[in-house]
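> Here is a sequence together with a model predicted from it:
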Amino acid sequence: MAASAQAKRFLDGVYENLLRFLPARDVEQEARDTARTAAEVIATHLPGQSAEAVASFEQRLADLYRSFGEPISKYESRYDFNMVMHVATLLEERTRQAGWPVPDRPLLATMPTGQINAMTLVVPGTDEHLVLFEDQLFLFAHLAAKAVTEVLPFDQNEDGSVGFSLDEGQIAAKIAQRPEVANRFAEMIIGYLAKGRPGAAPQWVQERIPATLTSILVDSAEMFVLGHEYAHISLGHLGERRPVSRFNGTEAADPEEIRYSQAQEIMADIRGLELMMRAQFGRYDVALSYGGADLYFSMSDLLDRAVSLLRHGEEGRTTYTTHPPPAARREVLRQVLTKSVPDDQGQSALQMAGQIQSIVEMLWNGVRGSLLNAHRKGARPLALWKD
């Protein structure tokens, strides 16, 4: 489905309004951040391959991206647009291969929305809906997963298989041994909230084994986020139209957002989980397939607390209107998962999810002090971030 000329003008206008309230973009630095992340992903998927093999892979990826066409807005990052379209394509292909119907793809776009949940805008004067994703969401998911997997102890067996330890004592000891991980995590959060770019923080390259787990978790998280939006469509959710003045663009009236009820959001979470698990079926076991979706909610919860702490100097100032609190959504998914898979697989998935949540909380303990110190020095999140 192609966007109309009116949709393009509308989204350009929304972008122009938003860019007035954001720091000036360093396009060259963003390109370097993107190239570094892409190099990490390629190294994970093609370990030890020749330069020719890597070049061939990059060419195939470039050809794939060209097939996605142009972003809707001229201000939209092509990389961000390609990432969303790539994940959407994979989700559709994998779920259809698993025998599940997938609704027609909606109009997808990315922009700095100031919220981790996707949002849907109505193009004024038309029946077109634009599903907008936070433009740094996938990079944020990648960097958050890196921090988690970097402190997850593992052993490589003689047969080449890898076993990850979920022992909380071992994890705490590794975090204590690697204080730079918590520091990088804090820098990433502050860079995201204060500059709009998690990639503004200093980066590091992971070794192959934790990098592979990072890739799996990110794959799961991305599939779930897209699956949630497809679920709203397949479930026939209509929602209510509400004006969004902060996104006011070139149209005379404020843009309208489609807001779903909290019950509809939970229903979309459940159907989105089903789509994601179908897409991951046969690729990873249940625990790994589910882990990224659970991490997504743990990080959403942490980001809400971080916004409140950096803006007000205290946690707990976040209010929830449409989407239920991330922790509540995470608990629903866990209950649904355990009723949908054999007991041993469900318990294994819950154990891994619980330890990932514990790692996030342990890292948060290190982040809290850095954020409070930044708040005292006058740092504040961008006005775009809601609390």
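Received it, and whenever you're ready, just let me know what you need. These numbers come from a predicted model, not from an experiment. Numbering: from 1, shown residues only.

> make it CA atoms for all contacts and neighbour counts henceforth
Fine.

> how about the strands in the protein?
Using DSSP state E, the strands of the chain run over 107-111, 119-122, 129-134, 154-156, 162-164, 240-243, 256-259.

> mind checking which of those is nearest V367?
strand 129-134 (22.4 Å; C-alpha to C-alpha).

> angle of the closest one against strand 107-111?
30 degrees (axes from the mean of the first three to the mean of the last three C-alpha atoms, to 10 degrees).

> so what does strand 129-134 touch, helix or strand wise?
Contacts defined by 3 or more C-alpha pairs under 8 Å, 6 or more residues apart in numbering; DSSP states H and E place strand 129-134 against strand 107-111, strand 119-122.

> before we move on, back to that, quick one, which of the strands of the chain is nearest to L303?
strand 129-134 (13.3 Å).

> quick revisit: identify, out of the helices and strands packed on strand 129-134, the most deeply packed stretch.
Counting by mean count of other C-alpha atoms under 10 Å, strand 107-111 has the highest mean neighbour count of these, with a mean of 22.

> which residues touch the nearest residue to H232 once chain neighbours are set aside?
Closest residue to H232 apart from its sequence neighbours, by C-alpha to C-alpha, 6 or more residues apart in numbering: A268 at 5.6 Å. Applying C-alpha atoms under 8 Å, 6 or more residues apart in numbering, we find A268 in contact with 228-229, 231-232, 235.

> what's the burial count for the closest residue to P23 other than its chain neighbours?
Closest residue to P23 apart from its sequence neighbours, by C-alpha to C-alpha, 6+ apart: K195 at 6.6 Å. Counted with other C-alpha atoms under 10 Å, residues neighbouring K195 total 19.

> hang on, isn't K195 packed against F21?
No. Look at K195 against F21 with C-alpha atoms under 8 Å: they stay out of range, at 11.1 Å.

> here's the one I want to compare it with:
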Amino acid sequence: MTENQEKAIQYLEAFQEQSLVERFGKDYLSKYNDVLGLTKKTDFLNAYFNSQLNMTDEEKADFTKSYDSSLKSCIIKTKYELPESILILSSLFDKIDVAATRLTYQLNKKPFIGTAFSKEFNAFAARVPGTEESLLVFESELFTLCNLLAKIIASCLPDFKIDESGVSFNCKKIRIKNHIDTNPLIKERFKDFVINAVINGLPNGTRQYFLSETVSKLQYELLSSIELFIVGHEYGHIYAGHIDKALVKTRMINNEQLEFISPDWQMEFEADFYGLSLLVNTDSAHSFLPFSLLGPELLFTFLDIFERANTLVALGTEIHSNGGNTHPPTIERRKKIRELLGESIPERLLDSYQVVSEFLENVMEVLWADFNHAHIRNGN
């Protein structure tokens, strides 16, 4: 490892430590496991196996062996990094790298990647001081959030079936509402999600659960799509040179002033374009169409609800975001994604994509309206 690479790791570790202090206080180590709600391996495996009723003992043994092997092969660069997070990020970057090669979007120098408890559901890019190394840091609970979102949406698709003839489902709004109204567990899980992930900002505090084998296939495709878009978006920032062009902000890390980029609206739209292009060109994007392209929609539809929920709690009224200094309005970003997909996917897929896009928006609005009425406006 070169001296500059060692500096990059030291920079990442310093940022991770400072984020923990800002998030949980100076005694963060004493709260670390309780606050983050980290699940023990045995608890995770048992809960997963209990949800997969058709798994044989041999399949469970193979799954456990694969899980252990993945964790052992994971190279942890700092003492604050979680093996599961790095495994996810490494796998996603590998897929994005393949897509980038197809599109000739390859980087001259790959960034270091890591996670930190920044309490912001995004990532940031930084130039490591005194080096040519760059760093991408993702919110540690971002992928937990993505997983929860994918589970919620998959659970709300009425009459979802997979058989020899293909995939079937019902996207009518009245059927969606009836499905949610007659499944109180969906509402209960959404309530738990909003309270922990949205209001408290701690997705890891949400109760863990697993879906049936059929629905989990849909959930996996939604999860993969949103994760690949997020990583592709940040990759796009690096590829487009934003790390050298953007405004630079500073923050104190261990009494040292360090820099990170603050992109503008145009840079965010550009990174969205690259993120979508990379997603569309991954192998995963063609496995379960059109759901495998729904990730950007899922992200921005959630962020719109997130912003409205926070203004409702703070101000007593829902307000769509008008954007800020660095990020454009969420609704505008979703609109751009829809326009770009309309131009880039085959016409035969466009109608079906629009159907599942409308389904996604309807699900989130129905769930949010119900939660809002039952637990905020009525003071419960």
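That came in fine, so what should we check first? Bear in mind that the values here come from a model prediction, so they are computed numbers and not experimental data.

> Fetch the TM-score of the aligned pair.
The TM-score (TM-score structural alignment, normalised by the length of structure 2) is 0.85; 370 aligned residues with a C-alpha RMSD of 3.1 Å.

> that older thread, for the aligned partner of the residue nearest to H232 of structure 1 in structure 2, give its distance to F169 of structure 2.
Under the alignment (TM-score structural alignment), A268 of structure 1 pairs with A271 of structure 2. Counting by C-alpha to C-alpha, to the nearest Å, the separation of A271 of structure 2 from F169 of structure 2 is 33 Å.

> Also I331 of structure 2?
27 Å.

> what do you get for V366 of structure 2?
18 Å.

> neighbour-wise, which of the two wins?
Taking neighbours as other C-alpha under 10 Å, V366 of structure 2 and F169 compare with V366 leading, 16 against 11.

> I'd say the more buried one and K177 touch.
Yes. The criterion here is C-alpha under 8 Å, and V366 of structure 2 meets it with K177 at 6.6 Å.

> So which residue is dead centre in structure 2?
C146 (3.7 Å; C-alpha atoms, centre = their mean).

> Now do the longest helix along structure 2 and strand 123-127, the angle between them.
Criterion DSSP state H: the longest helix present in structure 2 is helix 213-239. For helix 213-239 of structure 2 against strand 123-127, the angle by the same axes, to 10 degrees is 30 degrees.

> residues in structure 1 aligned with helix 213-239 of structure 2?
Helix 213-239 of structure 2 corresponds to residues 208-234 in structure 1, going by TM-score structural alignment.

> tell me which residues in the matching stretch are buried?
210-233 (16 or more other C-alpha atoms under 10 Å).

> what's around the nearest residue to I243 of structure 2 once chain neighbours are set aside, how many residues?
Excluding the flanking residues, the one nearest I243 of structure 2 by C-alpha to C-alpha, 6+ apart is I261, at 6.0 Å. The local packing of I261 of structure 2 (other C-alpha under 10 Å) involves 19 other residues.

> do the same with L38 of structure 2
Neighbours of L38 of structure 2 under the rule other C-alpha under 10 Å: 13.

> Distance check, the aligned residue in structure 1 for it against I189 of structure 1.
Superposed on structure 1 with TM-score structural alignment, L38 of structure 2 falls opposite A31. With distances taken as C-alpha to C-alpha, A31 of structure 1 is found 20 Å from I189 of structure 1.

> what's the answer for P103 of structure 1, then?
Distance of P103 of structure 1 to I189 of structure 1, computed by C-alpha to C-alpha: 35 Å.

> Pick out whichever of those two has more residues nearby.
Neighbour count, other C-alpha under 10 Å: between P103 of structure 1 and I189, I189 has more, with 28 against 13.

> residue in structure 2 matching the more buried one?
Mapped onto structure 2 by TM-score structural alignment, I189 of structure 1 lines up with V194.

> Ok, L295 of structure 1 next?
For L295 of structure 1, the residue aligned by TM-score structural alignment is L298.

> Compute the number of surrounding residues for that match.
By other C-alpha under 10 Å, the residues close to L298 of structure 2 number 23.

> Okay, it and D68 of structure 2: tell me how far apart.
31 Å.

> what about the helices in the stretch 201-350 of structure 1?
Using DSSP state H, counting those that start in this stretch, the helices found in the stretch 201-350 of structure 1 span residues 208-234, 262-280, 286-312, 326-340, 343-376.

> State the span of structure 2 onto which the fourth one is aligned.
Aligned by TM-score structural alignment, helix 326-340 of structure 1 corresponds to residues 330-344 of structure 2.

> Just the buried residues of the matching stretch, please?
Result for stretch 330-344 of structure 2 [16+ other C-alpha under 10 Å]: buried residues 330-331, 333-334, 337-338, 341-342.
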